[in-house]
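Undergrad: need a 3D model of the following:
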Amino acid sequence: MRAAARLLLAIVVTAALLAVLLQAVAYATWWLSGAGSTPLADLSVLVAPQRAPEDALVRHTVSEWPPERPRIFREAPALQALVSAGQLPPVAQRLPAEPLVITPPQRTGPYGGVWRRLARDQTTDLQVQILWRIGYEPLIRWDTMGRGFEPNLASQWIVDDQATTYIFRLRRGVKWSDGRPFTADDILFWFNDIICFEELVRTPPNELQRGGTLVQVEKLDELAVRFRFAEPYGLFPRFVASSIWATDMVGSPAHYLRQFHPRHVDRQKLQADARAAGHNTWQSFFEEMRSWRNPGLPTLMAWQITVPPPALQVVCQRNPYYWKVDPEGNQLPYIDTITFDVTDAETLMLRAMSGEVGMQFRGLSPDRYPLLMERQSSGGYEVRHWVGGAGVVIALNLNHRDPALRAVFNDRRFRIALSHAIDRDEINRIALYGAGEPRQCAPSRASPFAYEPLAHAHIEHDPARAAAMLDELGLRLARDGVRRLSDGRPLRLAIETMETNSAVVHLVAEHWTRLGVRTDVKEEARQLFYARKAAALHDAVATVGGAEGDPVLEPRFYLPHNAESNQAVLWAQWFQSNGRQGEAPPDEVRQTMDLYRQIERAPDPRRQVELFHRILQLNAENLWVIGTVAGMPVPVVVRNGGDSRGRYEKFWNVPDVAATEWVFRSPGNTAPECYSITTQEGQ
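TA: Here you go, the predicted model:
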């Protein structure tokens, strides 16, 4: 036993030393390459000019294949070989009767190539990239700039005047990646056998309920599905285009998953099969079989996973039954393969700057922005600037367990004083290289929900005014430079954050400490960070937010809406449970909740904007969360030619500008199925 323990200890120590050595080599390579030597005086020339995100000049368009046009289609050479070998039906038989036509913005094809990408872990980051971003194929899809919807798996959708009934007509002839038809039965299986099956889902998503009643989902025919709500629900199309459950709705092939479900097979046999596969319950077996990691799960996405985690390089190959074409009848996607190399955050940046990704913005740290710009020529890429612009937002815990701190945090004068103490120009200059803009947490000015009175509320750097406001609150400044609470204790707080936000947060902590509010910064691992704020154990939390294009889908910063409303998780529980859980909020906060309920019911988008502006007005008056600097464009690395190592690779049909907000599932909203790659100059 002791020998085994010593061996195990030796293995652990050796692994740790190897990890440290690899990290040291990565840093040494970076510094020796000169990447870390950019003089501060030169940073200004590297920063992209501010640009108004009016629209994308290079973007795809969507249309339908004319029914009178002959069904003459072409396919990738790799698939032609499989057809010739008798392993696949001809392309015209694989494509639907109503293929969706994607017009590329720059060029047709060519077929082939490998889209190289990087991921920071084998779980969440890979899932986000593969399933919810690149694999973004809902019934209706957000357009490139997030301003409207495009037909996708649904060729048509109809809503009644009261916004209580929605009918989606599915695209005729679409097939799963195994060649089986996609029909209304697949959506009914998702709803009846997953969402409504309590052994799998104990509480259906709130977005599928109105008036305390779950939506009714009905099959009208093989290609038509009706959703009926008990109350008007004007936001439903937005959720169909954005929600995680909407991905599951079109990612649950009934013909495949029924063999793992007790409604369709013998329960005892299913449990035995689950144990044989290493599972204690049939539920965990079922979830594994419908997981994005399962190469055997049929898909409707352009690429299907063929080498899943725990491989360090995860691979997705083209779906031979993908249901979109270009205007010339070429079956999409153009690109054969996507690879995801799993690495750490620092190595990801080093490899991106070395030209080892084809197109990517996820995981690119703003701390490395000047170097990313500097290395464009040697790395064989260009940096495009997409619309995002979210900034660090700090939320005091208005539900704090400490009565004295809770009383102070809930006084709007305290929050406004903290805002005036922040030197946003300094943050912009030091942490964001001058590319941002001092703003509160507010929707993007390019959004129909933009409300500039909130964006500019209380952002002036005025330490004297801030100090006077705290004096007025009775928070006297003691000789040690720290103010005192009403019970005589020093006024101290900690801002909890993750590593990616630390530069801004440390500056804010300095500003507040100068004011006499002793502020520490706690940088935490993701799991601990989320566990503490979910339990309302934090003093304050710093996350990234604001600058939304469509804030009504994720209004967590503007009212206590969900578990991510870090300013008041107990009030959010009260809102989500309709008063059954959590804690009742004060009147002004309840006003925001009432206004949001009205937005959910409003069928008219103009009325939705009007009501949300009233929520934003209340935020400007109360400053429930405190913004810092926003507006910095999202850097996107796109290979565009030769690099210093003699490798040539150029990506085509990637838009010059696009909305990157999570709800738009970028780059999925830019039709990555029409991206293409050339590997020789002049090709």
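
Undergrad: from now on I want contacts and neighbour counts done on CA atoms only, so please keep to that.
TA: OK.

Undergrad: quick one: the helices in the stretch 401-550 of the chain, in order.
TA: For the stretch 401-550 of the chain, applying DSSP state H, counting those that start in this stretch gives helices covering 403-409, 412-421, 424-431, 452-455, 463-472, 502-514, 526-534.

Undergrad: which among these is found nearest to Ala620?
TA: Nearest to Ala620, of all the helices of the stretch 401-550 of the chain, is helix 452-455, at 4.6 Å by Cα to Cα.

Undergrad: name the helices or strands packed onto that closest one?
TA: Helices and strands touching helix 452-455, by 3 or more Cα pairs under 8 Å, 6 or more residues apart in numbering; DSSP states H and E, are helix 605-622.

Undergrad: can you name the next helix or strand after the helix it packs on?
TA: strand 626-627 (DSSP states H and E).

Undergrad: out of the helices of the stretch 401-550 of the chain, flag the one nearest Ser243.
TA: The nearest among those, by Cα to Cα, is helix 526-534 at 20.7 Å.

Undergrad: sorry, back to before: looking at the helices of the stretch 401-550 of the chain, which is closest to Pro96?
TA: Closest to Pro96 of these is helix 526-534 (Cα to Cα; 43.3 Å).

Undergrad: here is the second sequence; please produce its structure so I can put it next to the first one:
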Amino acid sequence: MITRRTTLALLASVFLPAYARAAYTDPAYFKEKREKGELPDIAERLPKNPRVIDMKALGREPGKHGGSVRMLIGGQRDIRLMPISNYARLVGYDEKFELHPDILESYDVQEERIFTFKLREGHKWSDGSDLTSEDFRYFWEDVALNKEIHKGGPPIELLVNNQPPLIEVIDRLTVRYTWEGPNPDFLAKLAAASPARLFLPAAYMKQFHIKYQTAENLAKLIKKNKTDDWSGLHIKMSRQVRPENPALPTLDAWRNTTSPPAEQFVFERNPYYHRVDENGLQLPYLDRFLLNVTSSDIISAKTASGDSDLQYFGLDFADYTFLKDAEKRFPLKVNLYKRSQGSRIALLPNLNCA
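TA: Below you'll find the model as predicted:
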């Protein structure tokens, strides 16, 4: 991994207990939008009980708002790295690999099979719409159980002994998942780098669903977005793992603002992000990520010559000596980190063959 010493902002994604604050600091990045009335005040954009990240408790100094980070990617599909870098999850790991609520305000587990999730009051998607239990109901009833979208039935990660859960909407902010047998890995699946999905922004996605949209409007949307049918349209517009749709609301720290194809993808800070630091600064500290598309073969060379501020993709241990030598000439720092993959070689069968 390569980091430029000139990069001052931190990616704060550590999970610590939250506490209430009387005032919060809005990033200057949104000053113009606030003055034009395009964005409400910071107190109206944060949840009533935001997630507080205590940087000093981690042995780090709190950061400051501002700055952009450049990264190099080998192609459009590599924007999938951003949801991993964001690491906003219903529950997530801290630096000791202990689970804590993140997007959730709290959760309760009984018998390893009954999971009750409580959302944060006032938590909003990046477009300002409310995050509620309706987003969970919509995903389950209208997407996961819809055979035109999920032809093989509900996602396998939500099955226990091949049986789906009973999902109850308790109230506007509370939802419960119950399986007949224990599901001890459920929270770990929600905290994974590529997590099990339980919700979608229903207010936005309903326009692409045959249950909520007229056939005439759907036909126009299908043609406009170059898909074959309404289910293909819904899948394309709802893709969260590879956020190619700039209009799709997100809960991540940074949101994509660029439609593909493009040579540079700009991710800007989410004005409704739910975390603050101990000084009341809304996170993230960084304003933007600039993902520049280049050839995979020259990522290491461009990184060494200063074209990247943060680079953890497209580099190999074989580049280590070359990059360490570049430390002598450029203000960069080379760090080694452990890989989590069990193997760097895999055989993948073609699952799409007719």
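
Undergrad: overlay them and tell me the TM-score.
TA: Once the chains are laid over each other, their TM-score by TM-score structural alignment, normalised by the length of structure 2 reads 0.87; 334 aligned residues with a Cα RMSD of 2.3 Å.

Undergrad: output the helices of the stretch 401-550 of structure 1 in TSV; the columns should cover mean neighbour count.
TA: As requested, those are exported to TSV (neighbours: other Cα atoms under 10 Å):
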stretch	mean neighbour count
helix 403-409	17
helix 412-421	23
helix 424-431	19
helix 452-455	20
helix 463-472	17
helix 502-514	20
helix 526-534	14
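
Undergrad: which stretches of the stretch 51-200 of structure 1 form helices?
TA: Going by DSSP H, counting those that start in this stretch, the stretch 51-200 of structure 1 shows helices at 77-84, 91-94, 124-127, 184-189.

Undergrad: distance to His60 of structure 1 and mean neighbour count added to the ones you listed, as CSV?
TA: Below are the helices of the stretch 51-200 of structure 1 laid out as CSV (distance: least, Cα to Cα, whole Å; neighbours: other Cα atoms under 10 Å):
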stretch, distance to His60 of structure 1, mean neighbour count
helix 77-84, 24, 14
helix 91-94, 23, 18
helix 124-127, 25, 16
helix 184-189, 28, 20
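
Undergrad: what is the equivalent residue in structure 1 for Thr174 of structure 2?
TA: In structure 1, Thr174 of structure 2 lines up with Ala224, judged by TM-score structural alignment.

Undergrad: what about the residue nearest to that match when sequence neighbours are not counted, neighbour count?
TA: Counting by Cα to Cα, 6 or more residues apart in numbering, Ala224 of structure 1 lies nearest to Arg169, which is 4.5 Å off, once chain neighbours are set aside. By the criterion of other Cα atoms under 10 Å, Arg169 of structure 1 has 21 neighbours.

Undergrad: who's in contact with the aligned partner of Arg169 of structure 1 in structure 2?
TA: Following TM-score structural alignment, the counterpart assigned to Arg169 of structure 1 within structure 2 is Lys118. Contacts for Lys118 of structure 2 (Cα atoms under 8 Å, 6 or more residues apart in numbering) come out as 104-107, 173-175.

Undergrad: okay, now Leu218 of structure 2: neighbour count?
TA: Neighbours of Leu218 of structure 2 (other Cα under 10 Å): 19.

Undergrad: that one reaches Phe208, doesn't it?
TA: Yes - Leu218 of structure 2 sits in contact with Phe208 when judged by Cα atoms under 8 Å, with a separation of 6.6 Å.

Undergrad: what residues are shared contacts of those two?
TA: Common neighbours of Leu218 of structure 2 and Phe208, using Cα under 8 Å, 6+ apart, are Trp230.

Undergrad: coming back round to it: now the contacts of Lys118 of structure 2 in CSV, with distance to Arg77 of structure 2 and neighbour count?
TA: Below are those laid out as CSV (distance: Cα to Cα, whole Å; neighbours: other Cα atoms under 10 Å):
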residue, distance to Arg77 of structure 2, neighbour count
Leu104, 29, 20
Glu105, 32, 21
Ser106, 34, 16
Tyr107, 33, 18
Leu173, 34, 19
Thr174, 34, 20
Val175, 33, 21
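
Undergrad: list the contacts for Leu170 of structure 1?
TA: 139, 153-156, 183-184, 223-224.

Undergrad: which ones among the residues you listed map onto strands?
TA: The strands, defined by DSSP state E, take in 154-156, 224 from the contacts of Leu170 of structure 1.
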